[in-house]
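Participant: Provide a 3D model corresponding to the input given below.
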Amino acid sequence: MGALAWLLIPLFAAVGAALWGRWAARQRTAGDGEELAGYARFREAMEKANAGSDAL
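Facilitator: Down below sits the predicted model:
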């Protein structure tokens, strides 16, 4: 019975590693589009702020 327990430990580790690898390699639905849009809004806001300070 002890030998069976020692054989199950690597089996569970392999199954856990396979599940983690599958989760880590999953295709993420969120792309860079939302982040790029936020960055574009940030740049526009900074350009507007600079335009206002140049007039002073």
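Participant: C-alpha only now, for contacts and for neighbours.
Facilitator: Will do.
Participant: just the helices in the protein please.
Facilitator: Applying DSSP state H to the chain gives helices spanning 2-24, 33-54.
Participant: Would you format those helices as CSV with mean neighbour count included?
Facilitator: Below are the helices of the chain laid out as CSV (neighbours: other C-alpha atoms under 10 Å):
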stretch, mean neighbour count
helix 2-24, 11
helix 33-54, 11
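Participant: Second input sequence below; structure requested for side-by-side comparison:
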Amino acid sequence: MGALVWLLIPLLAAIGAGVWGSWATRTRRVRGDGPELDGYARFRAAMEKPHSRT
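Facilitator: Below is the predicted model of the structure:
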């Protein structure tokens, strides 16, 4: 019975590796560059504003 327990350890590790591998290579939804470009446009607008010193 103890030998079966030791044989289950590599089997469970292989199943866990398969689950992790399928999760890691899943197809992800592509966002595009829209949010990144919007943030960059806000950054440029802020940098182009004249600064007032008091």
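Participant: Pull the contacting residues for the residue nearest the centre of structure 1.
Facilitator: In structure 1, the residue lying closest to the centroid (C-alpha atoms, centre = their mean) is residue 28, at 7.9 Å. If a contact means C-alpha atoms under 8 Å, 6 or more residues apart in numbering, then residue 28 of structure 1 has no contacts.
Participant: That one corresponds to which position in structure 2?
Facilitator: For residue 28 of structure 1, the aligned residue in structure 2 is residue 28 (criterion: TM-score structural alignment).
Participant: I'd like to know how many residues surround residue 31 of structure 1.
Facilitator: 8 (other C-alpha atoms under 10 Å).
Participant: got it, and residue 1 of structure 2?
Facilitator: 5.
Participant: could you measure it against residue 11 of structure 2, distance?
Facilitator: 16 Å (C-alpha to C-alpha, to the nearest Å).
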